[in-house]
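A.B. asks: My questions are about this predicted structure, shown below with the sequence.
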Amino acid sequence: MNSTPPEGQYPEAVENLRARTRQFIRETVIPAEPRPGQALNVSVRRDLAAAARAARVFAPHVPVEFGGQGLAVEHWSPVFQEAGYSPIGPAVLNAMAPDEGNMHMLNLIGTAEQKRRFLAPLAAGDISSCFAMTEPHPGAGSDPAALATTAVRDGNGWRINGHKRFTSGATLAGFAIVMARTDADAADGAHGASTGASMFLVPMDTPGVRLGAPIHTMDTYLPGGHSHLHFEDVLVPDSGVLGEAGLGFQYAQVRLGPARLTHCMRWLGLARRAMDIMLDRANTREIFGAHLAQLGIAQDMIAQSVMDIETSDAIIAKCARLLAVDAKAGSALSSVAKMHCSEAVYRVMDRAVQLCGGDGVSDGLPLMQYLNEVRPFRIYDGSTETHKWAIARRAAAERRRAVAGGEPFQGTAVSHEGER
């Protein structure tokens, strides 16, 4: 199986960037990968990032004016998949969460000064960031409406108080984008039910920002890990409001739709790597007088993995095209894509481990580490179960609206008694 989507599906400039990224990842990044279970050394990452700039593959999603490659969202997938072929590739290319999602949102809704102060150094890789939204129970988690962190008016600014958890990248971040519940009177009442929360740009050295205990998880490749983050009477000026006060929930969808999808892209790239490892083993390992690739049970595992990869690639491409023209509809489809891809990628990894046997569960191959990296994706950015709940609700609501609009109702059987 070719470990990349067929060429020629995208404009020539995109195909060229994909080819450069593929070459850079395989020739420069993969030889520098840490052993399974070990984090990427900061100085090694810095050197690799410099090499990525020289190879013209750094920050593929960032506008050219900020030093990136200027890819449109509908063209991200082939390049992000190439980056994800190495578990450290996205970080090296400055296309890793949460920075990638924060850059995208800053570019869309940030002021010129906010872009100068926060986006430019983030895009250049000079600083990193975090997105502070998830909270300890009973605060915001699967249900964003449970947001407990507050921001209240204080003179010409806002005073933030709250406790966040699973704040990915916080230990290395230069600033946080903080979601906080704001006084309804301070927001534009014309927006109605969409009001109630705002986003704030908060430098990590602001008085009252306190880094809490790290959360030790099974995934290790995300720079900065995951940790608790505390905001204790943190004063932020009006210039620190990202976008318009009161529209934080709307902006969260602007960020989360593409961010869910880029997770899918990156992990699908790593699933292709696992698939290649599985195929190399199947083509060379002999058992019961035949290569594994000739045995029916192995062929079933391979075929199921091919289908998981291809369906994931297709739904990512469809969602990316939709996001480019309709952010709301694209965000809804990204929920479907995230749920499908997180489960499909995990299945591919698990089959690769199983087919590789004892080597699959040892550090002789990187597969167990890959499995550890992708397993949390079934929970991060909304668990599979939460997305299924949301998907079902949307489907039912859309059908109710269609019937109310005049489409035939299909839910009641028609009686044919008495017909002759």
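C.D. replies: Everything's here; your move. Numbers count the residues shown, from 1 in each chain.
A.B. asks: From here on, just use CA atoms for contacts and neighbour counts.
C.D. replies: Fine.
A.B. asks: the longest strand in the chain is where?
C.D. replies: strand 227-237 (DSSP state E).
A.B. asks: And the next helix or strand past that one?
C.D. replies: strand 241-242 (DSSP states H and E).
A.B. asks: what about the helices in the chain?
C.D. replies: Shown for the chain, the helices assigned by DSSP state H span residues 12-24, 42-54, 76-84, 89-92, 99-109, 112-114, 120-123, 248-284, 296-325, 327-355, 357-360, 367-374, 384-404.
A.B. asks: Could you list every helix and strand that the longest one packs against?
C.D. replies: Of the remaining helices and strands, those touching helix 248-284 by 3 or more Cα pairs under 8 Å, 6 or more residues apart in numbering; DSSP states H and E are helix 76-84, helix 99-109, strand 197-203, strand 290-291, helix 296-325, helix 327-355, helix 367-374.
A.B. asks: The third one too?
C.D. replies: For helix 76-84, the contact count by 3+ Cα pairs under 8 Å, 6+ apart identifies helix 12-24, helix 89-92, helix 248-284, helix 296-325 as packing neighbours.
A.B. asks: and the angle from it to helix 296-325?
C.D. replies: Between helix 76-84 and helix 296-325, the angle comes out at 130 degrees (axes from the mean of the first three to the mean of the last three Cα atoms, to 10 degrees).
A.B. asks: again with the second one
C.D. replies: Angle between the axes of helix 42-54 and helix 296-325 is 70 degrees (criterion: the same axes, to 10 degrees).
A.B. asks: one step back: so which of the helices and strands packed on helix 248-284 is the most packed in?
C.D. replies: helix 76-84 (a mean of 28; mean count of other Cα atoms under 10 Å).
A.B. asks: what separates the closest residue to Val92 other than its chain neighbours from Ala123, distance-wise?
C.D. replies: Nearest residue to Val92, sequence neighbours excluded (Cα to Cα, 6 or more residues apart in numbering): Ala49, at 5.1 Å. Going from Ala49 to Ala123 by Cα to Cα, to the nearest Å gives 12 Å.
A.B. asks: What of Gly248?
C.D. replies: Distance from Gly248 to Ala123, by Cα to Cα: 23 Å.
A.B. asks: Check Pro237 too.
C.D. replies: Separation of Pro237 from Ala123 (Cα to Cα): 24 Å.
A.B. asks: Repeat that for Ser335.
C.D. replies: Per Cα to Cα, Ser335 is found 26 Å from Ala123.
A.B. asks: cool, and Thr384?
C.D. replies: Separation of Thr384 from Ala123 (Cα to Cα): 31 Å.
A.B. asks: And those two? Which one has more around it.
C.D. replies: Using other Cα atoms under 10 Å as the criterion, Thr384 and Ala123 rank with Ala123 on top: 26 against 19.
A.B. asks: my read: the more buried one touches Met103, true?
C.D. replies: Yes. If you go by Cα atoms under 8 Å, Ala123 and Met103 touch, sitting 6.9 Å apart.
A.B. asks: take a look at this one as well, against the first:
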Amino acid sequence: MISQETIQQIQNQVKIVDVVGAYVHLKKRGANYLGLCPFHNEKSPSFTVSPSKEIFKCFGCGKSGNSIGFLMELEKMSYVEALRWLAKKYNIEIEETAVSPEVKLQQQTSESLHIINNFAQQFFSNVLLKTDEGQDVALSYLKERGFREEIIKKFQLGYNPEARDAFTNAAIAAQYSPELLVKAGLVNNRDGKYNDNYRGRIIFPIHATSGKIVGFGARIIKKNDKSPKYINTPENEIYVKSKILYGSYFARMAIDKAGECLLVEGYTDVVSLHQAGVENVVASGGTSLTTDQLRLIKKYCNNLTIIYDGDGAGIKAALRGLDLALEERLNVKLVLIPDGEDPDSYVNKIGATAFREFVDKNKKDFIIFQLEIALQEAGNDSAKKSAIVNQLAETIAKINMPQDFT
């Protein structure tokens, strides 16, 4: 727990104009500052910040509060997360109340893993952009896929060299613990020898909604490589796959503003769509949706549109976990990309405007979509049709309707 003394110090040192000004373009008007509200769309500024009172107030939507409340509302942070964010911004050392040795060890391990991940990201990005191997092998591959340098830098993409221990040697030379490097999934230990885990792969850092790097996805480049297409960070103190959506840090504000979250399957789908200007998009990483992931989406909006490949595998992936989405009272719609395409290739083929139009035109309510697919598979089999009705009834029963207690 953060001590009351630290909380008081944070409140005393925070400057609300600095905090809000990182998100909103503010202009001084008399004693206050004025800007466009980040919580709703407006053309004329009605959002006021008072430096003397250390509060904000929007006269359009009614939202108001202090710096902590601003971060909690805009970034969907918890109270403690907002305090820690402000403490870091103002270089305030956090004093914790007494915690058990086990909790303290977990906190120290988590902090160490974050530091290691930052080092790894910088190493991989440097190799990609500034070495001959990175440029010739990985950067050329990414550019062939249509990725421009600005989007590569935005998502902090990188490359792990082919050499057996290039990253390992650099990390150990920088005094990082080999055991923690293994725990982070960056290094493996075979027969007492430490080697790179992601050799010859494109690196996709995975960010929490706070912006901290919690893990990595590593993709093969060579077409004849028989190893798994992706290797992901193993679960540890800071990376739990079921609680993470790739791209959520970059998409969070766009989702909040659009009132809709687009869900795709892969990392490259997210990066391509962002590059095209479609920014309210995240990826599940190809796994079934979990309750934690759905609740993360629900922090920002109530509307979920799932965009998957139009082949059989894509349809099955789109249907996985959607009963959970209904239980979370999300409005779920589905869009299938034409056969032979995925969101990455399709947006590059038709462009951002046409892609948005395609999504808007082809959205189908989840239940109607499920019914159409099931009836196609059933054909003229009356027994299968009867089973479909029962299955559909079960799905509808999972919709979490608000209770009327009047």
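C.D. replies: Good, I have the coordinates. Keep in mind that this is a model prediction, so the values were computed, not measured.
A.B. asks: Could I get the TM-score for this pair?
C.D. replies: Once superposed, chain against chain, the TM-score is 0.23 (TM-score structural alignment, normalised by the length of the second structure); 158 aligned residues with a Cα RMSD of 7.1 Å.
A.B. asks: ok, back up a step: buried ones in the longest strand of the first structure, by neighbour count?
C.D. replies: For strand 227-237 of the first structure, a neighbour-count test (16 or more other Cα atoms under 10 Å) marks 227-231, 233-237 as buried.
A.B. asks: and which of those is nearest Asn372 of the first structure?
C.D. replies: Distance to Asn372 of the first structure across these (Cα to Cα) is lowest for Ser227, with 18.2 Å.
A.B. asks: Tell me the spacing between that closest one and Ala252 of the first structure.
C.D. replies: Applying Cα to Cα, the value for Ser227 of the first structure to Ala252 of the first structure is 20 Å.
A.B. asks: likewise Val345 of the first structure?
C.D. replies: Counting by Cα to Cα, the gap from Val345 of the first structure to Ala252 of the first structure is 25 Å.
A.B. asks: Please apply the same query to Glu100 of the first structure.
C.D. replies: Applying Cα to Cα to Glu100 of the first structure and Ala252 of the first structure gives a distance of 14 Å.
A.B. asks: now Glu373 of the first structure
C.D. replies: 24 Å.
A.B. asks: go on, Glu286 of the first structure?
C.D. replies: Separation of Glu286 of the first structure from Ala252 of the first structure (Cα to Cα) stands at 51 Å.
A.B. asks: which of the two has more neighbours?
C.D. replies: Neighbour totals were compared for Glu286 of the first structure and Ala252, and Ala252 leads with 17 against 14 (other Cα under 10 Å).
A.B. asks: ok, that one - contacts?
C.D. replies: Shown in contact with Ala252 of the first structure (Cα atoms under 8 Å, 6 or more residues apart in numbering): no residues.
A.B. asks: what's around Ile297 of the second structure, how many residues?
C.D. replies: Using other Cα under 10 Å, the number of residues around Ile297 of the second structure comes to 24.
A.B. asks: wouldn't it be in contact with Cys261 here?
C.D. replies: Yes. Under the contact definition of Cα under 8 Å, Ile297 of the second structure touches Cys261, with a separation of 7.0 Å.
A.B. asks: overlap in contacts of the two?
C.D. replies: In contact with both Ile297 of the second structure and Cys261: Leu304, using Cα under 8 Å, 6+ apart.
A.B. asks: And the strands in the stretch 151-300 of the second structure?
C.D. replies: In the stretch 151-300 of the second structure, the strands defined using DSSP state E, counting those that start in this stretch lie at 158-160, 187-190, 193-196, 201-207, 213-220, 230-232, 261-264, 281-283.
A.B. asks: So which of these is nearest Asn331 of the second structure?
C.D. replies: Closest to Asn331 of the second structure of the strands of the stretch 151-300 of the second structure, according to Cα to Cα: strand 261-264, at 10.4 Å.
A.B. asks: If you count neighbours, what's buried in that closest one?
C.D. replies: Residues of strand 261-264 of the second structure classed as buried under the neighbour-count rule (16+ other Cα under 10 Å) are 261-264.
A.B. asks: Quick one: the residues you listed as TSV, columns for distance to Ile368 of the second structure too.
C.D. replies: Shown next, in TSV, are those (distance: Cα to Cα, whole Å):
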residue	distance to Ile368 of the second structure
Cys261	20
Leu262	19
Leu263	19
Val264	20
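A.B. asks: Take the helices and strands packed on helix 248-284 of the first structure and lay them out in a markdown table including distance to Pro214 of the first structure.
C.D. replies: Output for these, formatted as a markdown table (distance: least, Cα to Cα, whole Å):
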| stretch | distance to Pro214 of the first structure |
| --- | --- |
| helix 76-84 | 25 |
| helix 99-109 | 19 |
| strand 197-203 | 19 |
| strand 290-291 | 46 |
| helix 296-325 | 32 |
| helix 327-355 | 24 |
| helix 367-374 | 17 |
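A.B. asks: what about Phe47 of the second structure, neighbour count?
C.D. replies: Look at Phe47 of the second structure: counted by other Cα under 10 Å, it has 24 neighbours.
A.B. asks: Tally up the residues packed near the nearest residue to it once chain neighbours are set aside, please.
C.D. replies: Closest residue in space to Phe47 of the second structure, ignoring its immediate chain neighbours: Cys58 at 4.2 Å, by Cα to Cα, 6+ apart. By other Cα under 10 Å, the residues close to Cys58 of the second structure number 21.
A.B. asks: my guess is Cys58 of the second structure contacts Leu34, does it?
C.D. replies: No. Between Cys58 of the second structure and Leu34 there is no contact under Cα under 8 Å: 9.6 Å.
A.B. asks: List the residues that contact Val336 of the first structure.
C.D. replies: Contacts of Val336 of the first structure were listed using Cα under 8 Å, 6+ apart, and they are 387-388, 391.
A.B. asks: Confirm that Lys28 of the second structure sits in a helix.
C.D. replies: No. According to DSSP: H, G, I helix; E, B strand; the rest coil, the state of Lys28 of the second structure is strand, so it is not within a helix.
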